[in-house]
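Asker: Coordinates for the following, if possible.
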Amino acid sequence: MDMKIGQTMITFVHDGEVRGDPQSFFPGSDWTAHADLLDDTGQAVANVGSFLIRTDAHVILVDLGLGPGGALLDNLAALGTSPADVDLVLLTHLHRDHVGWAGAFPRARHLVERREWDFWSACPGGVGPDPERVLPALAGDLGFLDELPAGIRAIPTPGHTPGHTSFLITDPGTDERVLVLGDLLHTRAQFDELAWQFRSDDDPARARRQRAGVLTRFRDGRTVLAGGHFAGDAFEPPAPRPAVRGASAL
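Answerer: Below you'll find the predicted structure:
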């Protein structure tokens, strides 16, 4: 799964997947209108992986998947990218399924929102980064989002976690752009079902407001929305601003 905007190539690199009861993922959700997003047994499917961004100046990963046991490194190798090629890792947040390969990229500087780092440094474990394996690996070459390279802008989207961040990717050769959502949306069903709460949302009401704001701002006819947990293709083509159920309650 890849796309090119100008001279920037963006590829979703699969690490693994998670399947489960959709109402466990989204408590109280009704999937009647979204049965096409479930597998043949009625389970929800969530991909897990990283977005590889290749420019003339950088080889970048956004998020680091599940970690050892996953397929990320093998799939990067199939694309001709070795761990030593990656010079920058951007982290949307520090849940364990987004930081699993921390320490695998020896040249990479790791950038994360400062509040996100401060929160999980004080409250490690659980759904957050492993305090013995992941946190020290990240801390080894850690920076914050004031160091982003040209062509990438941080879009604050807190709610799923305290410092959750989405990343807007642009290229001077085109008006088209890509917004890597992180866990702002976990499924395409949330384009319609803004009120659905994911089970690990830290602040569900804030997360809903962020979803509404992002869809209002970026479903603008020129922005591709990239969801690392979307089943199937990670890239949602540009679309005009829709009338979405649940927006009036936000």
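Asker: From now on I want contacts and neighbour counts done on CA atoms only, so please keep to that.
Answerer: Noted.
Asker: Quick check: Asp202 vs Val127, distance?
Answerer: Per CA to CA, to the nearest Å, Asp202 is found 11 Å from Val127.
Asker: now the residue nearest the centre of the chain: how far from Ala137?
Answerer: Geometric centre of the chain, nearest residue: Gly182, 2.1 Å, by CA atoms, centre = their mean. As judged by CA to CA, Gly182 and Ala137 stand 21 Å apart.
Asker: Now show me the structure for the sequence below, then we'll compare the two:
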Amino acid sequence: MNSTNTGQLAAQASIRTLTRADVRLTYIVDSAMAFSPSRFFPSVPAAYWQQTPGLLDDAGRIPMSAGALLVERGGRTLLIDTGLGPISKNPLGVANSGSLLETLDFVGTQPADIDTVAFTHLHIDHTGWAFTPDTEGNSRPTFAQARYAVAREEWAPHARGEIVPDEPHGPLFSTLSDDRLVLVDNGEEVFPGVKALVTPGHTAGHASYVIHAGDERIIVFGDAFHHPVQITHPEYGSEPDLDSAAVPPARRIILKELEAPGTLGFAFHFGDHTFGRAERNGESELVWQPVPSTVLGPSPREV
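Answerer: Modelled structure (predicted):
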């Protein structure tokens, strides 16, 4: 039986869904991951993890699931990011991955149903299922009917033929036809009621997506934030950040949007606190406040 709750931060993400106006949002969980606090967040004081209970799992690690957000509106379907893919290696921690297609099937959606895939950025844990081998071993788009949307600034290094760290699937996007690879600019609509918010920093053209649903908005902020502590302290970086100096200003742009009335956020990596708001606490600090959503099923993977 489905339940509605906020989940726990120190847990792998459940398969969760939330409906606002005419939009249904579902976290399509692909993998369970867990990372060392000191390695993934080298700028966060060690005392923070020791003095703040409920942040780490029983092994002293930070749970960070990966997956995709399914956006359904008016009979059309958008997928934001495509998870880590069927791999188990991660240089910064542990991963057990590969459930995205099964999770899609679990919620009643097939790859051919997706008409647009929008990427926040091209790191492997967000592009893992973008392509899959065919019977002859050639990589083909997993979502055969979909356009693949990428921020123009994110694609620029690949267009120049550069090898970008942590983006092994990047060159495969160049195999897409001109009508399949859609380059988007800041503020451009990628799907009905969904616009890109491009804020370089974590990568060359990292994009959040702002989903308009009636009088509300949902901001899918990708890897602009990896943990709720960065909502409160945008100066705390993450090890994979490409341009550490550009990350705090990028986060402040997103935080200003998250603070606007009627705005929710969606986090890929915040444990099982998937949906939430950025709110001021008694000390006027911004904090991540999880909001209830419906649990359709548990995490398909564990670490």
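Asker: higher neighbour count, Asp202 and Val127 of the first structure?
Answerer: It is Asp202, of Asp202 of the first structure and Val127, that has more neighbours when counted by other CA atoms under 10 Å, with 15 against 12.
Asker: Surely the more buried one forms part of a strand?
Answerer: No. Asp202 of the first structure is assigned coil when assessed by DSSP: H, G, I helix; E, B strand; the rest coil, not a strand.
Asker: And it, what's its match in the second structure?
Answerer: Matched by TM-score structural alignment, Asp202 of the first structure corresponds to Leu242 in the second structure.
Asker: That match touches Thr203, doesn't it?
Answerer: Yes. Between Leu242 of the second structure and Thr203 there is a contact at 5.3 Å, judged by CA atoms under 8 Å.
Asker: And what about the residue nearest to Asp125 of the second structure when sequence neighbours are not counted, helix, strand or coil?
Answerer: Closest residue to Asp125 of the second structure apart from its sequence neighbours, by CA to CA, 6 or more residues apart in numbering: Leu84 at 3.7 Å. Following three-state DSSP, Leu84 of the second structure is assigned to coil.
Asker: how many other residues sit next to Leu84 of the second structure?
Answerer: Around Leu84 of the second structure there are 30 residues (other CA under 10 Å).
Asker: Would you mind finding the match for it in the first structure?
Answerer: Match for Leu84 of the second structure (TM-score structural alignment): Leu66.
Asker: Read off where the helix or strand harbouring Asp15 of the first structure ends up in the second structure.
Answerer: Assignment of secondary structure by DSSP states H and E places Asp15 of the first structure within strand 8-20. Against the second structure, the aligned range for strand 8-20 of the first structure is residues 23-35 (TM-score structural alignment).
Asker: where do the helices sit along the stretch 101-250 of the second structure?
Answerer: 124-127, 152-159, 229-232, 247-259 (DSSP state H, counting those that start in this stretch).
Asker: most neighbours per residue, which of these?
Answerer: With neighbours defined as mean count of other CA atoms under 10 Å, the helices of the stretch 101-250 of the second structure peak in mean count at helix 124-127, which reaches a mean of 23.
Asker: so where in the first structure does that one end up aligned?
Answerer: With TM-score structural alignment as the criterion, helix 124-127 of the second structure aligns to 96-99.
Asker: so who does Leu148 of the first structure touch?
Answerer: Leu111, Ala154 (CA atoms under 8 Å, 6 or more residues apart in numbering).
Asker: Tell me which residue of the second structure lines up with it.
Answerer: By TM-score structural alignment, Leu148 of the first structure lines up with Val190.
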